[in-house]
Structures are given as structure tokens and as C-alpha cells.
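>>> heads up, no residue letters with this:
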């Protein structure tokens, strides 16, 4: 019976694992590495690991990135099951 009580108390101490808890635990921040450390203490960036974003040319696009607060409010009718099953 004492083992059960001891197990319940041990389980009650466990919370969210953070980088502040645990001796040899490094949670990280999901950023990944962009290179490697050298034996002299410097850091070498590997360009194949660097994130690059491909953005299309939007010069002739009529859309704007933001909606003005002065735009008119509009109401959308709720969708029904018949609207999804209707064949045109």
C-alpha cells in the first residue's frame, strides 16, 4: 500500500517539462541548426541549411494585404447541408 501512495505522490510532482527542470534535459526551441561549431569555438554557417522563402511577384496583383477598418460590414448566410450536396 505504501508503494501505491508513494507512486501517487511522485506522479503529482510531474508537471510540464521545461528547460528549467531536469539536469541533463535541453528542450530547445524548434529552430534547428544552420551550421556547426568548430573545434576552435567559432560557428560555420551551412548555406544549404539556411531557410529561404520564395515569394511570388505581386506587382500586378489587385488584392491588398490588409482589410480597412472603414470597409462595410456584410453578413454571410450560414451554409446548409443541401448547399454542399447540390450538384450543378
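Yep, it's here. Predicted, not measured: the structure shown is a model, and the values here were computed from it. Numbering: from 1, shown residues only.
>>> for the rest of this, base every contact and every neighbour count on C-alpha atoms.
Noted.
>>> could you look up the SS state of residue 9?
With DSSP: H, G, I helix; E, B strand; the rest coil as the basis, residue 9 sits in helix.
>>> can you report how many residues neighbour it?
11 (other CA atoms under 10 Å).
>>> with residue 35 instead?
Neighbour tally, residue 35, other CA under 10 Å: 14.
>>> got another one to weigh against that:
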């Protein structure tokens, strides 16, 4: 009588892999250098970080929060600063005209 042999198969689907990558993060780095006769013509450094937003914040990466193109809050802050500077310039010009 043959013994019962049980096999355990760990199946990993794409969602599990993506969850692990986003949770831990992954960095891909590479350099492209174009040279002619030992003279560097062009060097491109490529760095790619794939992580969740929470993980990125945890490691101190939050550039998208301060980019006025990507963040409406940053855009509003930039507009308020520009408005303040313009009002100060107008006050100076008006004060100079009164003298």
C-alpha cells in the first residue's frame, strides 16, 4: 500500500509580489555613460525607487508634496507667497510715488 504523500505548494501571485515590493520598497540604479577616446560626452544617472507612499514617507521621501505641479496644497502655498511678495512690491512702489 503506497504511503500518502502530501505536497505543499506555495503559490505567489502578482498581487502578493506587488504588496511585498510596495511594503519593503525596491531600488533600481544604473548609469549610462557615453565616451569617445576616453572623453566623457554624457553621463546619465538613473535611480528608481518603487515603494508605497507610506513607505516613501517613512524613509523621508516626500518630494511630491512640495512640487507645485503635483500638489494642490503646494501650489496654493506658492500662490500665497507670490501674492504676498507682489503686495509688498506694490506698497513699496506706492510709498516711493508719494515721496
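Yep, it's here. Not measured: the values here are computed from a predicted model.
>>> TM value for the aligned chains?
After superposition, the two chains reach a TM-score (TM-score structural alignment, normalised by the length of the first structure) of 0.23; 40 aligned residues with a CA RMSD of 4.4 Å.
>>> buried stuff in the helix or strand encompassing residue 82 of the first structure?
According to DSSP states H and E, residue 82 of the first structure maps onto helix 81-85. For helix 81-85 of the first structure, the buried set under the neighbour-count rule, 16 or more other CA atoms under 10 Å, is empty.
>>> how near is residue 45 of the first structure to residue 37 of the first structure?
Separation of residue 45 of the first structure from residue 37 of the first structure (CA to CA, to the nearest Å): 9 Å.
>>> how much space separates residue 5 of the first structure from residue 12 of the first structure?
Note on residue 5 of the first structure: its distance to residue 12 of the first structure, by CA to CA, is 11 Å.
>>> again with residue 45 of the first structure
Taking CA to CA, one finds residue 45 of the first structure at 44 Å from residue 12 of the first structure.
>>> what do you get for residue 37 of the first structure?
Noted for residue 37 of the first structure: a distance of 40 Å to residue 12 of the first structure, by CA to CA.
>>> again, but for residue 85 of the first structure
Distance, residue 85 of the first structure to residue 12 of the first structure, using CA to CA: 51 Å.
>>> please apply the same query to residue 82 of the first structure.
For residue 82 of the first structure, the distance to residue 12 of the first structure - CA to CA - is 51 Å.
>>> can you give me the helices in the second structure?
Ranges of helices within the second structure are 14-24, 53-58, 63-66, 72-98, based on DSSP state H.
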